[in-house]
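Novice: next come a sequence and a model predicted from it.
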Amino acid sequence: MDIIKPTTEDNCKTYKIRWLILILFVLYSASNSLQWIQYSIIANVIVKFFDVSSVAVDWTSMIFMILYIPFVFPASMILDKFGLRKTVLLGTIGTTIGTWIKVASIRPDLFWVSFLGQSVVALSQVCILSVPARLAAAWFGPTQVSSACSIGVFGNQLGIALGFLIPPWVVSDGTTDEVTSGLYKLFIGTAIFSSAITICTFLLFKDTPPTPPSMAEVLKKTESDTSFKASLIALGSNRNFILLILGYGINVGIFYAISTLLNQIILNYYPGNAVDAGQIGVLIVLAGMVGSVVCGVVLDKTRKYKETTLAVYILSLIAMVLFTFTLNSGIIIVYVTSAFLGFFMTGLLPVGFELASELTYPEPEGTSAGLLNAVVQVFGIVLTSGYSIIFNKLNDLWANGIMCSFLVVGCVLIALISSDLRRQAAHNKKFIDIQTPP
């Protein structure tokens, strides 16, 4: 029996294989993102083993943001021109190559090889972050597209959570031989996992279904092709989209800053509680994973894209205020407020993707998502650096207060977005005259 089996009898069909496609992407995304924090979470061990500075270790995570900015545009063009399958294969092959390079770097004088492998993995990330919205639109119907997008984003968060948890378990501080053994286990395990995902993707991942899942996709297929440059120009002149990417960039950039400096923030109030700092980081990610899925379901149920985005943004601001003023209230309270912060800040990820798709339809989702993520990386670098300077020169209260002020600005930007959603109009279109050229 053919694995592609339609589950509806309507003109726009969905197929059972869509869930396999989505699961493969989630695992592929996780195999990449789990390596983002792989060195930094055991920085003390890496500094000692490779005899490098902590700044060098910080760069193993910063390189993900740095490389994304210039390469997101060619990656978006590849997604638009060559489709999902080729883009995903390119990313998963690159991730696998990078992981095996790191396996060959486990020697005290080969940090540069390890950094090279990490850079290859980071470069492969550009073939991931723009995919969830495109995959959801290509394979899932109107009532599931937001949930599918949120699950796609969930893969990235799953990988980050694993990146926080696994390295400290496998690699502990000790003799050179003990650290070497631990790093071998960590890197080889990651490489085998990534290789298995690559093989499965090559054999099972498909580009698009035989029949579009929604009227919006039907309309897109019947419209004339537009160049990548034309899409960029259209997006750049879209007022609502510009407001969204600025507001979205502020929110997610602040989340990156808090995550990166969480260890320093917690130890400032609770010296010696490094383990709690790590566990709070995991809790933030896990709460964010739940938030991503919940927000996706809410979008599917309500179709209130701008309203949901604004509500989540306001709740993110409230969570940031609570986090700021309860840091000295006891470690248990910090756990609770951190989970609240992660739930809403990360919950904004799929909501932002979906609102971008609605505001920019019929422009390719890969292009809009790529621009969205590029701005996020810029804000992430700027806000992380700014937070670090303010934190060290003044204190965390000043740093968090300024971040809260930025979130207020972000709320205003989102509120200024018009509610005129182009894709929703296509979803509601009852009749369409499709003419096939002779």
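Specialist: Nice, thanks for sending it over. Numbers count the residues shown, from 1 in each chain.
Novice: only C-alpha atoms from now on, for both contacts and neighbour counts.
Specialist: OK.
Novice: tell me which strands and helices the host helix or strand of residue 138 is in contact with?
Specialist: Assigned by DSSP states H and E, residue 138 belongs to helix 131-139. Under the contact definition 3 or more Cα pairs under 8 Å, 6 or more residues apart in numbering; DSSP states H and E, helix 131-139 sits against helix 54-103, helix 145-170, helix 331-360, helix 365-393.
Novice: how about the helix or strand following the shortest one: buried residues?
Specialist: By that I understand helix 145-170. Next helix or strand after helix 145-170 toward the C-terminus (DSSP H and E): helix 176-204. Neighbour-count burial for helix 176-204 flags 179-180, 182-188, 190-191, 193-195, 197-198, 201 (criterion: 16 or more other Cα atoms under 10 Å).
Novice: what of stretch 241-258?
Specialist: Neighbour-count burial for stretch 241-258 flags 241-258 (criterion: 16+ other Cα under 10 Å).
Novice: among those residues, which lie within helices?
Specialist: Taking DSSP state H, the ones among the buried residues of stretch 241-258 that sit in helices are 241-258.
Novice: wait, residue 250 sits on residue 408?
Specialist: No - with contact defined as Cα atoms under 8 Å, residue 250 does not reach residue 408; the gap is 9.8 Å.
Novice: next one: residue 281 from residue 44, what distance?
Specialist: Separation of residue 281 from residue 44 (Cα to Cα, to the nearest Å): 17 Å.
Novice: here comes the other one, which I'd like you to weigh against the first:
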Amino acid sequence: VLHGQRWYILAAFSLLSFQQCLFWITFSPVAQATEKYYGVDVDAVDLLLNWGPIIFVPVLPCVVNMSARKGALPHIVRTGALLCAMAAVLRLLPTWMPDTLLGQYANTRGIALVHLGQILNAAVGPMVMAPPPNLSATWFGEKERTTATAVAVMANQLGAAIGFFAPWVAPSAANIPNLLYAHLVLAGLTLVMVLVYFPEAPPSPPSPSASMAAALPDAHRAGVVKEFWTALRNPSFLTLALSGGIISGVYNAWSASLDTILPESLYDPKQAGWLGFASVMAAIIGGTSIGPLVDRIPSLQHKHKRLILFIMLACSGVSLLFTLSLPISGVSQDGVLPTSFVASGAIVLVMGLLQGAALPLYYELGVELTYPVSETMSAGFIVQFNNIAALTMLFVMPDVNKNSINAMLTFTALGTALMIFFVSERYRRVEAETASRAGGGGGPRGPGLGAARAAGDGYMALPDAVGDA
């Protein structure tokens, strides 16, 4: 049975995810104004952004551990909303406090408090990036899960896109507080929404797998280490997670650095900025479009591997066109193909659409390959590889000739596409739900589904959990 409350839950979660990314990118689009307002250099402003991936890596295991408890999603969401609200307050404290109270930080207007706020907000990243498949499995039916996952995932990227408009709110250093006040209002709204209503689950489960999960005692969901090793020993899932995490992380780092990658002789900083914004918006459109298509068109259902492979091969080809249209170290100083701002914009838009469309498919196929491992665990692998790849890319890019970075993206896209060939596609969750229905209405623990998950070693007992993946 589907309940209307699911859309409120999705909206509240998506708003939290949106604001987390919006807060994360706060100061980068207004870097010069931030430097003047706080009296710091560009490295300090860069660190405000870099706290995101730095804090994400160690916090993610804690979030996965929290999610192992039955009905943990509301606690994770409320914790995330509270941390975001605290971050919004901390970032405003230097504005409220007189210099005499700031002591040794008076000359930099309490930038240490701003850093602390960014750290708290960074800790929310895993709380909104790992749970989307779990939220969709708990609240949405079988023909809505990909759509719900796509919306929850893309809400985070929408925060980055809207963040590009910060200069309109804070055109000068004196306007920085206006931007922070706007964020404080948003944080307060989100906190109220999740505190007022965000239950563990709907009144009745929306699918057979959700029914079974609701019927399990909490002890069956406590084996975090066992889940981790089960997922890690699944070669198909590990290949899929590496493919999705690597290309997503590399692409995100690339699109965020277009203003420094693109040659100034062809594009000015404003044009490069608009290309970056277009890539993010295209990814959001691609991600939110693929969900309804897969959920509603029977010929696309349970074809995730083929869809991902097609999308990534297409992305490789489009990326190659972009690379050949720009200078390439050791090959051409002018580009092999003719180019223009319009042509580059079109290519970037297509790349964004393809990348955005692939991400929800990676999430959902990861859940199917690892079932009955928790959805948050499988998503956690993907987002962790994403952040590690992005950190690595950001670390090596300063030492790589900028005319070679586009080629790096092309080879990464091709390499991760080829990895998909080695994924053995299997829809374990669908198989379990089909077995449950074949049991003749035996309830959430009917033959097949209930027995598979309750027998023997409990939660990890689904046959062939590793063997033929």
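Specialist: On my side now, so go ahead. Because the structure is predicted, anything quoted here is derived from the model rather than measured.
Novice: list the contacts of the closest residue to residue 305 of the first structure other than its chain neighbours.
Specialist: In this structure, residue 305 of the first structure finds its nearest non-sequential neighbour in residue 355, 5.6 Å apart by Cα to Cα, 6 or more residues apart in numbering. Contacts for residue 355 of the first structure (Cα atoms under 8 Å, 6 or more residues apart in numbering) come out as 305, 306, 309.
Novice: post-alignment, the helix holding residue 138 of the first structure versus the second structure, mean distance?
Specialist: Here the mean offset of helix 131-139 of the first structure against the second structure after fitting is 0.7 Å, by mean Cα distance after the TM-score superposition for the first structure.
Novice: chain center to that helix: distance?
Specialist: 14 Å (Cα atoms, centre = their mean, to the nearest Å).
Novice: what do you get for stretch 380-387 of the second structure?
Specialist: Stretch 380-387 of the second structure has its C-alpha centroid displaced from the chain centroid by 9 Å (Cα atoms, centre = their mean).
Novice: what range does it cover in the first structure?
Specialist: Stretch 380-387 of the second structure corresponds to residues 370-377 in the first structure, going by TM-score structural alignment.
Novice: quick one: contacts of the matching stretch?
Specialist: Here stretch 370-377 of the first structure makes contact (Cα under 8 Å, 6+ apart) with 65-66, 68-69, 72-73, 75-76, 129-130, 245-246, 248-250, 252-253, 353.
Novice: same deal with stretch 40-50 of the second structure?
Specialist: 24, 25, 27, 28, 31, 32, 34, 35, 108, 115, 118.
Novice: which of those count as buried?
Specialist: Counted by 16+ other Cα under 10 Å, those give 24, 25, 27, 28, 31, 32, 34, 35, 108, 115, 118 as buried.
Novice: dump the residue contacts of the last one.
Specialist: Meaning residue 118 of the second structure. 23, 24, 48, 49, 51, 52, 87, 91.
Novice: let's go with 7 Å and repeat that
Specialist: Residue 118 of the second structure is in contact with 24, 48, 51, 87, counting by Cα atoms under 7 Å, 6 or more residues apart in numbering.
Novice: just give me the match in the first structure for the first one.
Specialist: Taking TM-score structural alignment, residue 24 of the second structure has residue 36 as its aligned residue in the first structure.
Novice: now do the SS call for that match.
Specialist: Taking DSSP: H, G, I helix; E, B strand; the rest coil as the rule, one finds residue 36 of the first structure in the coil state.
Novice: quick one: it from residue 127 of the first structure, how far?
Specialist: Distance from residue 36 of the first structure to residue 127 of the first structure, by Cα to Cα: 15 Å.
Novice: residue 95 of the first structure now?
Specialist: Distance, residue 95 of the first structure to residue 127 of the first structure, using Cα to Cα: 10 Å.
Novice: next one: residue 309 of the first structure
Specialist: Residue 309 of the first structure is 25 Å from residue 127 of the first structure, where distance means Cα to Cα.
Novice: which of these two has more neighbours?
Specialist: Counting neighbours by other Cα atoms under 10 Å for residue 309 of the first structure and for residue 127 shows that residue 127 has the greater number, 30 against 26.
Novice: before we move on, the earlier item: could I get the helices and strands packed on helix 131-139 of the first structure in a markdown table, plus columns for distance to residue 292 of the first structure?
Specialist: Listed next are these as a markdown table, based on distance: least, Cα to Cα, whole Å:
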| stretch | distance to residue 292 of the first structure |
| --- | --- |
| helix 54-103 | 21 |
| helix 145-170 | 5 |
| helix 331-360 | 4 |
| helix 365-393 | 16 |
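Novice: burial count for the nearest residue to residue 295 of the second structure once chain neighbours are set aside?
Specialist: Excluding its sequence neighbours, the residue lying closest to residue 295 of the second structure (Cα to Cα, 6+ apart) is residue 143, at 4.8 Å. By the criterion of other Cα under 10 Å, residue 143 of the second structure has 17 neighbours.
Novice: residue in the first structure matching residue 143 of the second structure?
Specialist: Residue 143 of the second structure maps onto residue 143 in the first structure, by TM-score structural alignment.
Novice: surely that match is in contact with residue 300?
Specialist: Yes - with contact defined as Cα atoms under 7 Å, residue 143 of the first structure counts as touching residue 300 (5.4 Å).
Novice: tell me the counterpart of residue 235 of the second structure in the first structure.
Specialist: Here residue 235 of the second structure is matched to residue 239 in the first structure, going by TM-score structural alignment.
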